[in-house]
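Peer 1: all I have is the shape, not the residue letters:
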């Protein structure tokens, strides 16, 4: 099952998606399930209920299917080849940092280059959505609590990121965290078995990785986090990017206005994001 966030009567809802947004909105429909907060209060119950009447996908505004109070926790340097290309040692523990939900967006929404940046860097990733409370959970329990996954792009303002050893500023630019539709875990399987992840810029392949190269797998990371803070349904884990980012290239290659970046993940679909200048208005 595919789930998306949509605006209905001015409120964000979680809805079932029938159709393939990769091929456009024609023929696709959304079936409203529950308002976002109500959905994540009990995802299993929400999914078991009868959805509302279908609405043509072209008639709704898409938004991230994430509650405003969600924690978005990201893993840095989580692919062996990516750590190596940046001349970093394989970390002993997951390198974790946070995004605010205000930085999230969806496919098709332009991402602006911040005023002080030469461009944005791409980081094609997979996001995992927590579907049940987790506190001091073991890895198997944590992995089983994942409701589903989506393609994600952790677009990064490298200058801001490198001002200090803390990455928060460079990882929270406006609309720099686009998410694709959430595909439920039963249709995705275990990331340890391997999903291919590719990123393209203006059609040119720049990343081609596989989740088998992850250093810390989803259950392991969620388990670690749950030993410090209680994870709640709707929290999101961004699992890291494979090798091929722009800043390590010679010369560095960053995304500028007019570029289009696509993250294509096996079983999850393609997430497309156009890049605009810092003063551009938000348009789909």
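Peer 2: Thanks, I have it. Remember, it's a predicted structure, so these values are computed and weren't measured experimentally.
Peer 1: C-alpha from now on. contacts and neighbour counts both.
Peer 2: Noted.
Peer 1: how about the helices of the chain, start to end?
Peer 2: Listed in chain order, the helices found in the chain under DSSP state H are 36-41, 43-48, 80-85, 139-144, 158-161, 185-188, 218-226.
Peer 1: show me what the longest one is packed against.
Peer 2: Judged by 3 or more C-alpha pairs under 8 Å, 6 or more residues apart in numbering; DSSP states H and E, helix 218-226 is in contact with helix 139-144.
Peer 1: got the buried residues for the helix it packs on?
Peer 2: Neighbour-count burial for helix 139-144 flags 139, 141, 142, 143 (criterion: 16 or more other C-alpha atoms under 10 Å).
Peer 1: stretch 2-12 too?
Peer 2: Buried residues in stretch 2-12, counted by 16+ other C-alpha under 10 Å: 2, 3, 4, 5, 6, 7, 12.
Peer 1: out of the helices of the chain, deepest packed?
Peer 2: Mean neighbour count (mean count of other C-alpha atoms under 10 Å) peaks for helix 218-226 among the helices of the chain, with a mean of 21.
Peer 1: that helix: how far from the chain's middle?
Peer 2: 17 Å (C-alpha atoms, centre = their mean, to the nearest Å).
Peer 1: also this one, for the comparison:
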């Protein structure tokens, strides 16, 4: 089953994504209060579907969500940057204010040569999780989506902490959520591809992940409680722009697509200063 979030009268709602339209199920707050229960209700829910044209899609997570991103989590990506695979996952945070959805233009940050692409699988936590072992952590995953961890490399490298370069306006677009029962385990392998203006620049597979989603959730939950709607963004495969000779960055007018097996395709245009409006 696939879900997106839409704005209805100023209130974020979760809608089931069907071939013939969108069926509102619950408000985002209600949905994440009982994700498993609302999923069961959504299986048999009926009603008048809304068309995509009459809905504004918005990020799927509640405003209170934490977004935990993982750096250097594909063996080939760590190698292309000259890094030794870390002993523990490199975890940094994104704020929900940086999130966006497919089709929304991302403005170039001031002082940057451009943005770098990072195709990733995002996992959504469906229950409260504290001090979980890996089996419990795996069971806590409600679903997955495409994600593009668009990065302002100049800002990222100003300090040892990556926060600034990973939170540019609208720089975290995500696709529809696909429930975990339809996706299966990332360890079984999902193909992850990125295209810039139609040219393939990344082609990896989640079998190359260093740290699995259950491993990451288990580690995080040993320190803090994860809540429904929290997100784990699992890392990117090799092929990013900054390691190329010469470096290749996304500029105004470019379009970047992230295509992930079983999850779909996320399309993001890169805009100029006017794309910052409403950020």
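Peer 2: Nice, thanks for sending it over. Note that the coordinates shown come from a computational prediction; the quantities given were computed from them, not determined experimentally.
Peer 1: where does the TM-score land?
Peer 2: Here the TM-score for the pair of chains, by TM-score structural alignment, normalised by the length of structure 2, is 0.96; 275 aligned residues with a C-alpha RMSD of 1.1 Å.
Peer 1: before we move on, the earlier item: can you redo the helices of structure 1 as JSON lines with distance to residue 266 of structure 1?
Peer 2: JSON lines is the format used below for the helices of structure 1 (distance: least, C-alpha to C-alpha, whole Å):
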{"stretch": "helix 36-41", "distance to residue 266 of structure 1": "26"}
{"stretch": "helix 43-48", "distance to residue 266 of structure 1": "24"}
{"stretch": "helix 80-85", "distance to residue 266 of structure 1": "19"}
{"stretch": "helix 139-144", "distance to residue 266 of structure 1": "19"}
{"stretch": "helix 158-161", "distance to residue 266 of structure 1": "28"}
{"stretch": "helix 185-188", "distance to residue 266 of structure 1": "9"}
{"stretch": "helix 218-226", "distance to residue 266 of structure 1": "17"}
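Peer 1: out of those helices, which comes closest to residue 91 of structure 1?
Peer 2: helix 80-85 (8.5 Å; C-alpha to C-alpha).
Peer 1: with structure 2 superposed, average distance for the closest one?
Peer 2: On superposition with structure 2, the mean distance recorded for helix 80-85 of structure 1 (mean C-alpha distance after the TM-score superposition for structure 1) is 0.2 Å.
Peer 1: and that helix, which stretch of structure 2?
Peer 2: Residues 75-80 of structure 2 are where helix 80-85 of structure 1 aligns, with TM-score structural alignment as the criterion.
Peer 1: got the contact list for the matching stretch?
Peer 2: By C-alpha atoms under 8 Å, 6 or more residues apart in numbering, the residues outside stretch 75-80 of structure 2 that reach it are 72, 84, 85, 208, 209, 210, 236, 237, 238, 239, 243.
Peer 1: which of those tops the neighbour count?
Peer 2: Within these, most neighbours by other C-alpha atoms under 10 Å means residue 236, with 32 neighbours.
Peer 1: that one reaches residue 117, doesn't it?
Peer 2: No - using C-alpha atoms under 8 Å, residue 236 of structure 2 makes no contact with residue 117, being 9.0 Å away.
Peer 1: and the residue most central in space within structure 1, what does it touch?
Peer 2: Nearest to the mean C-alpha position of structure 1, by C-alpha atoms, centre = their mean, lies residue 152 at 2.9 Å. Contact analysis of residue 152 of structure 1 by C-alpha under 8 Å, 6+ apart lists 124, 125, 126, 127, 177, 178, 179, 180, 238, 263, 271.
Peer 1: make CSV out of those and add neighbour count and distance to residue 50 of structure 1.
Peer 2: Output for the contacts of residue 152 of structure 1, formatted as CSV (neighbours: other C-alpha atoms under 10 Å; distance: C-alpha to C-alpha, whole Å):
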residue, neighbour count, distance to residue 50 of structure 1
124, 33, 34
125, 27, 32
126, 26, 29
127, 25, 27
177, 27, 31
178, 26, 29
179, 28, 25
180, 32, 24
238, 28, 30
263, 30, 32
271, 25, 28
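Peer 1: farthest pair within these?
Peer 2: Of all pairs in those, the most separated under C-alpha to C-alpha is 238 and 271 at 14.7 Å.
Peer 1: show me the residues around residue 160 of structure 2 that make contact.
Peer 2: Counted by C-alpha under 8 Å, 6+ apart, residue 160 of structure 2 has zero contacts.
Peer 1: which position in structure 1 aligns with it?
Peer 2: By TM-score structural alignment, residue 160 of structure 2 lines up with residue 165.
Peer 1: looking for the alignment partner of residue 32 of structure 1 in structure 2.
Peer 2: By TM-score structural alignment, residue 32 of structure 1 lines up with residue 24.
Peer 1: quick one: contacts for its match?
Peer 2: 13, 14, 15, 16, 49.
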